[in-house]
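**Student:** From the sequence below, what's the structure:
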Amino acid sequence: MVKIQPAIVWFRDDLRLSDHPGLYEAASRGAPVVGVYVRDEQSRALKPPASRPLGGATRWWLAQSLRALRSSLEAIGGTLVLRTGPAAAVIATLAREINAGTVFWNGIAQAPHQAVAADVEAALARDGVTSEIFSGDLLVEPRAIRNKENRGLRVFTPFWRRVQGLGDPPKPLPAPKQLASISGIASEDLDDWKLEPTWPDWAGGLRESWTPGEAGAQARLKAFLDDGIKGYTDDRDRPDRDGTSRLSPHLRFGEISPRQLWYAARFTAAEHPRLAGDIDKFLSELGWREFCRHLLFDIPDLAERNLQEQFDAFPWKRDARALKAWQRGLTGYPIVDAGMRELWHTGVMHNRVRMVVASFLVKHLLIDWRAGEQWFWDTLVDADTGSNPANWQWVAGSGADAAPYFRVFNPILQGEKFDPDGGYVRRWVPELAQLPDDLIHQPWTATPIELASAGIELGKTYPQPIVDHKQGRERALAAYAKIRGKD
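**Tutor:** Okay, here's the model as predicted:
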């Protein structure tokens, strides 16, 4: 009887067992399966474009997600090996150690990941080890949606129409029920990777807010489709309501796949036709994530350069004091400050508020969008290499399908429209909690008596606005006029 050589499954941004094509195929061969996650901080620098090192919040999430993945694998007889170093060398060495015949993984359609994967494939081939690569990160691979110039689409609506026109993606695959494994393989200790903060431990709010891992992702999806999807089209714009899916960090780390979201949502729509409109809206948000990933496929330096070159001449201001006030949620504009404080505490920010705070930084303060994108990259648990820079460029007006630069969000009106009772502001800016609804989004208009009765002393207990809205808007438009050649 011929002994089947062991197989390796290389986990990356796909920390799940279900709908994991690489794992599914490896398990189906009947060979012992060894899972590996490589902390590769060296390959980044070998070839441009470099991949981005994780921010603080995503490092915390990764630690929790790896623990969950290890437990899930062990529950079905598998194992997860952790190692540090260039992925090509690490995986080739592991393959030699266990005499592996094949290494399986899911592709990631991003230039840095593709470069590293190509190195892994070449290193394995030199040792006579086969590589098998599968699709699992997207609904549609970027090469399937191109224009006549063989370039990806830059406008969302026709892009999403093309995706939908291709029909349903492949159905999600089940998780293996049992794995054969190998014992005694050397693995590093996750705690030694120091992914989580110790002193100061700023992750308390993250622990309160999230349950990382595949089980947490599936539970969140079920809760959302059972109870949260009704009214999603309108409620998703209300930060004072629990109206969003909160699935983005799970999707970011591949604890759940786009295909699983697609089919679960379609099944719910079939079961409850009255929810079809809300589900279509939810799926279009999944489509936006897809759109941003396709942009990144064509534009690897999306986080570094303006897609619209005229913005290279934009007169950005260097204002460290204003940037710090924005980061700390001390701008004097309650909806902006509430969003920035929510971000620091929970690792996310409501989508509507993300647009407001981004517009405020780029337009009211004239600070380069890249400074805001970098802050979000470090503080968001769902910081995504495609969505984060694409969304910032959308707000700035410099990106694909971008909002026009002259669209300057009024933080007062945005607060009054989407947080009309002030519930969101009261939660995250408690020093304003005693103000009446008609003043909570513009406390500087309150009379001294009204401020005193609410326990507020502007400039001391809560800051005055760091910029006047009207003046900030006019300054932004004047700056934009310069790069348009109108001045």
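**Student:** hey, let's count contacts and neighbours off CA atoms from now on
**Tutor:** OK.
**Student:** Now residue 218. Nearest residue, chain neighbours left out?
**Tutor:** Of all residues beyond its chain neighbours, the one nearest residue 218 is residue 256 (7.2 Å), with distances taken as Cα to Cα, 6 or more residues apart in numbering.
**Student:** structure for this one too, so we can compare:
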Amino acid sequence: MSSPQIVWLRRDLRMADQPALHAAAKAGPVIPVFVLDQERAGDHAYGGASLVWLHYSLESLGKSFGSRNSKIVLRKGDAPQVLAALADEVGATCIHAIRHYEPWWKEAEDELRDALGDERKLCLYDGNYLLPPGSVTTGSGDPYKIYTPFSKAMLERMPPRDVLDEPETISSPGSWPESDDLGDWELLPTKPDWAGGIRAFWDFGEAAAHDRLDWWTDEVAEYDEGRNLPSQDITSRLSPHLHWGEISPAQVWQKLKDKRSDGWRTYAKEIIWRDYAQNVIDQFPDYPRESYREYDERTLWRNPNAGHLIQQDLECWQKGMTGYPVVDAGMRQLWQTGWMHNRVRMICASFLVKHLLIDWRFGEQWYWDTLVDADYGNNGVNWQWISGTGVDSNMFVRIMAPLTQSEKFDAAGYIREYVPELAGLSDSEIHDPPDSKRGDYPVKIIAHKEARERALEAYKASKS
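**Tutor:** Here you go, the predicted model:
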């Protein structure tokens, strides 16, 4: 019998179009392994909402393997050490894995390769992005830093590769190594169980991802205009499925590529944005932690760690108690469901860094902990875009007006759903309720005009 083949699972929790699994299944008996390594990522270890999704995604994938008389071996600890020891234990000649571009995973891949020595191999494959990060370059061979030319270059190389079917056969080893029990990892909150809204809002796993894609195939034509309307929510909601690798971007592209609509063209560029974000962190590994542009951070930002009043402002934003209904609806949706409508994400992020003048990294960390689709590349690139500090970003002086945005994009229904204390107000009042009709709902934490003037002055001072 051929020697066992280990498949190292991370954010690639699917059976179909899984190049590492596909290669391993051809080579011999397959031992799928997931290692929970929370220490390696430091401040970007899986957040609370991510752990909830991870639990249910592993549970779903485990059932898929179980239907093939296979299973996932669960281990906890330092991933390279655990995997190298397991390879010795079972006599595996190769560990197969899809490449990951977060700096801690790139480091882990290097460490694992060294730990395996000359007798065993680490075989890495691309499969989580349309094209391998770093492979799309300028005419001079340099990686792109700006999204628009990157997107144009990507489109010239589309469609992506053909997708791989689920392996026809998955052989099992003669004996299985010991595995942790998923429940013993205690990924789900219990005291209290705050994940009920996430469970109610989402279906998890590979089959759910394809069900969502099937639904989206009929809806994508409306996306160009509908993506900005939170009350209608014409969005794919595929982001967590893509992030966790329950479906690949190649599968999504191949399913939708023959569509002829503005909605599909707009959505295609957003799939490309995922690739762009990975290209950015491949060039700048600390991008979600460090501003790209130079400025005086002490002058621009109000630091919540420096005073309790600034900390209170941050907490009001986190809890959805700013007095701006569309902002508060978004932050409450985030806490309740682990997700936020894309237009509202921008409004809420802009409010934190420009109305409250709080460092974008506090927002990045909050989204990291509360989003089920929290992605190191996407999250960092998006926050630096909105804060005006990134390699390719919006100008800081362009300050979104949340009240105007709310009315323009008809957020009344959205506000009623997530800010129920305002549900009785008319469409004309709900975006900016008069003080006499706010009841227990808070007054504005700061007036828009005052916030705008303060932000522009702070920005000017930070550049002098």
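**Student:** TM-score of the superposition?
**Tutor:** Overlay of the two chains. TM-score (TM-score structural alignment, normalised by the length of the second structure): 0.95; 457 aligned residues with a Cα RMSD of 1.6 Å.
**Student:** before we move on, back to that, for the counterpart of the residue nearest to residue 218 of the first structure in the second structure, which three-state class applies?
**Tutor:** Aligned by TM-score structural alignment, residue 256 of the first structure pairs with residue 247 of the second structure. Per DSSP: H, G, I helix; E, B strand; the rest coil, the secondary structure class of residue 247 of the second structure is coil.
**Student:** residues contacting the counterpart of residue 175 of the first structure in the second structure?
**Tutor:** Matched by TM-score structural alignment, residue 175 of the first structure corresponds to residue 166 in the second structure. Residue 166 of the second structure is in contact with 15-18, 22, counting by Cα atoms under 8 Å, 6 or more residues apart in numbering.
**Student:** ok, back up a step: what's around the residue nearest to residue 218 of the first structure, how many residues?
**Tutor:** Counted with other Cα atoms under 10 Å, residues neighbouring residue 256 of the first structure total 29.
**Student:** So residue 424 of the first structure is in contact with residue 242, correct?
**Tutor:** No - using Cα atoms under 8 Å, residue 424 of the first structure is not in contact with residue 242; the gap is 10.6 Å.
**Student:** And the two? Which one has more around it.
**Tutor:** For residue 424 of the first structure versus residue 242, the count of surrounding residues by other Cα under 10 Å is larger for residue 424: 23 against 14.
**Student:** Would you confirm that that one belongs to a strand?
**Tutor:** No - counting by three-state DSSP, residue 424 of the first structure falls outside a strand, being helix.
**Student:** Please name the nearest non-neighbouring residue to residue 379 of the first structure.
**Tutor:** Residue 379 of the first structure sits nearest to residue 57 (Cα to Cα, 6+ apart), 5.1 Å away.
**Student:** about what we covered before: could you double-check that the match of residue 256 of the first structure lies in contact with residue 208?
**Tutor:** No - applying Cα under 8 Å, one finds residue 247 of the second structure not in contact with residue 208, separated by 9.5 Å.
**Student:** show me the contacts for the aligned partner of residue 4 of the second structure in the first structure.
**Tutor:** Superposed on the first structure with TM-score structural alignment, residue 4 of the second structure falls opposite residue 6. By Cα under 8 Å, 6+ apart, residue 6 of the first structure lies in contact with 31-34, 98-102.
**Student:** And residue 6 of the first structure, how close does it get to residue 122 of the first structure?
**Tutor:** Going from residue 6 of the first structure to residue 122 of the first structure by Cα to Cα, to the nearest Å gives 19 Å.
**Student:** With residue 353 of the first structure instead?
**Tutor:** Distance from residue 353 of the first structure to residue 122 of the first structure, by Cα to Cα: 45 Å.
**Student:** Of the two, give the one with the bigger neighbour count.
**Tutor:** It is residue 353, of residue 353 of the first structure and residue 122, that has more neighbours when counted by other Cα under 10 Å, with 23 against 17.
**Student:** which one is the more buried one nearest to, not counting chain neighbours?
**Tutor:** Residue 353 of the first structure's closest residue in space is residue 339 (Cα to Cα, 6+ apart), at 6.0 Å.
**Student:** Counterpart of that neighbour over in the second structure?
**Tutor:** In the second structure, residue 339 of the first structure lands on residue 330 (TM-score structural alignment).
**Student:** Same question for residue 55 of the first structure.
**Tutor:** When the second structure is aligned by TM-score structural alignment, residue 55 of the first structure is paired with residue 47.
**Student:** Then residue 131 of the first structure?
**Tutor:** Aligned partner of residue 131 of the first structure by TM-score structural alignment: residue 122.
**Student:** Can you classify that match by secondary structure?
**Tutor:** Looking at residue 122 of the second structure with three-state DSSP, the answer is strand.
**Student:** What is the burial count for the match of residue 55 of the first structure?
**Tutor:** Neighbourhood size, residue 47 of the second structure [other Cα under 10 Å]: 19.
**Student:** how close does it sit to residue 366 of the second structure?
**Tutor:** 9 Å.
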